[in-house]
Every structure is written in structure tokens, then in C-alpha cells.
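Asker: 3D model of this:
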Amino acid sequence: MTELDAEDNKLVVLARGALGRTGGTTGAAIRDTDGRTYAAGEVALQALRLTALQAAVAAAISSGAEGFEAAVVVGAKFSDAGVSAVREVSSAARIVFADRDGAVFDIIDDAEVHGG
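Answerer: Next comes the predicted model:
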């Protein structure tokens, strides 16, 4: 498994923090091309449902982000619907998937899946 750099490790911490604050099953964090980070948990309202990654993307885009460098999702698989949202904005952004303890189990880098 590829080791994460300090900036991607920071995203793991932020995603785990969002997971803990919301009490949900997933958390996500994303870094835009200006280096700003956004973290979110899943949204499960009757009127609105978003995965944690979709919520993080929405927070970033609504704050003016124009592109993404990397994202981390804790507690979800690479089939997360937020992957498409990240790819729509930045096709080459790295997306890291980790378990609730922060252990990385999948990485999507340059639109390919790595890891196991």
C-alpha cells in the first residue's frame, strides 16, 4: 500500500473527526487546489441525502473551490457516489479510502484503483 504524505494524512484525521462529530457511518475530507480543506459527514434527511464525500464536495464548491488535489473517505467503498462528483471537478484528484481506524484500504489515483 502506498504511504500517504503529511497532507493526505491530515485529510484522514479530518475525515475521522467528521465521522466522530456526526455519529454517522462515514466521514470525508477534501483538499482543493488552493490547499483549503473541507470535512463533512453524511447527510441523511428525508429531504436531502448525501454521502460524506458528496457533502464535502458540496461544501468545497459552495466555498469557491475550482479544483481538487485529494480526498479521503472513511467508512465507505470506492463505489461511493461522491467519487463521480470529485471526478467531475478534477479527473486526476487522488481519492483515498480508509476504515474507521484510519487504515487505508483503497486508493483511486489518476482514475485507477490501487490497493487491496
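Asker: can we go C-alpha only for contacts and neighbour counts from here?
Answerer: Noted.
Asker: Please point out which parts of whichever helix in the chain runs longest sit buried.
Answerer: For the chain, the helix with the greatest residue count under DSSP state H is helix 6-22. Residues Asp8, Lys10, Leu11, Val12, Val13, Leu14, Ala15, Arg16, Gly17, Ala18, Leu19 are the ones in helix 6-22 that count as buried (16 or more other CA atoms under 10 Å).
Asker: Also this sequence, please, to line up against the first:
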Amino acid sequence: MLELDPEDQKLVTLARSARARIQAEEGAAVRDTDGRTYAAGTVNQPSFQLTAVQAAIAAALSSGAEGIEAAVVVSGEPMLKEASVHAVRDLAEKAPIYRADPSGAVQEVLQ
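Answerer: A predicted model of the protein is given here:
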């Protein structure tokens, strides 16, 4: 298993909690360039859908974040959703995106 620094491990914990809290398909957490964190679960409404990362980034942007340092997605799926990757890359070309399984074990890192 990949060893994360404490700040990135905190994102894993937040993403797992967001997923569990609402029994979502996935949970996500992001850290902005000021060190603030935002967590969210998948949004699946009749009129709109957001991946958990998109929801977390929307929360960050609506709170005034200007960039993202790192993102974590916790999901049972074997791959990151393209929309999630694009949402992070819109704000940060090189921020790491970690994909963790529901137990919190990091399975993939996109740099």
C-alpha cells in the first residue's frame, strides 16, 4: 500500500466519511491552495449529476478557492471517472489525484 503524508491521508479519511455518510457511490475530498479541505459524495438528482470530485470542487470554488493541491476519490470502481479528472485538471494541471478503495487503500495516483 502506498504511504501518504498526513495531509493526504486526511483527505482519504474525509472522502471515506463523505461516502459512508450518505451511502454514495463514491466520496471525494480536495485540499485547496490555502490548505482548506472540502468533502462531498456523489450527487445523482433527476435534473443533474455530479461526481463526488465535481461536488467537492464546486464547494471549494464557491468558498473562494483559487486552486487545488490534491484530490482523493474513494470508490469501489477500478478507474477514476474522466469527469472527475477533468474537474481537477481545470484548476491544477499537476495536482495528484488519488483513487482509494472503500477500505481507504490507495490503488492509483495520477500526477
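Asker: Mean deviation, the longest helix of structure 1 versus structure 2?
Answerer: Taken over the aligned residues, the distance from helix 6-22 of structure 1 to structure 2 averages 0.3 Å (mean CA distance after the TM-score superposition for structure 1).
Asker: and that helix, how far from the chain's centre?
Answerer: Centre-to-centre, helix 6-22 of structure 1 and its host chain are 9 Å apart (CA atoms, centre = their mean, to the nearest Å).
Asker: do the same with stretch 86-93 of structure 2
Answerer: The answer for stretch 86-93 of structure 2 is 12 Å, by CA atoms, centre = their mean.
Asker: what range in structure 1 matches it?
Answerer: Residues 84-91 of structure 1 are matched to stretch 86-93 of structure 2 when aligned by TM-score structural alignment.
Asker: what comes into contact with the helix or strand following the longest helix of structure 1?
Answerer: Counting by DSSP states H and E, the next helix or strand C-terminal to helix 6-22 of structure 1 is strand 27-32. The contact list for strand 27-32 of structure 1, computed with CA atoms under 8 Å, 6 or more residues apart in numbering, reads 11-12, 14-20, 37-42, 52-53, 56-57, 60, 65-75.
Asker: go with 7 Å
Answerer: By CA atoms under 7 Å, 6 or more residues apart in numbering, the residues outside strand 27-32 of structure 1 that reach it are 11, 14-16, 18-19, 37-42, 52-53, 56, 65, 67-75.
Asker: With stretch 45-56 of structure 1 instead?
Answerer: By CA under 7 Å, 6+ apart, stretch 45-56 of structure 1 touches 26-30, 38-44, 73, 81-82, 85.
Asker: let's see 8 Å
Answerer: With CA under 8 Å, 6+ apart as the test, stretch 45-56 of structure 1 has contacts from 26-30, 38-44, 73, 80-83, 85.
Asker: Kindly provide the distance from the spatially most central residue of structure 2 to Glu82 of structure 2.
Answerer: For structure 2, Ala28 is the residue whose C-alpha lies nearest the centre (CA atoms, centre = their mean; 3.0 Å). Going from Ala28 of structure 2 to Glu82 of structure 2 by CA to CA, to the nearest Å gives 14 Å.
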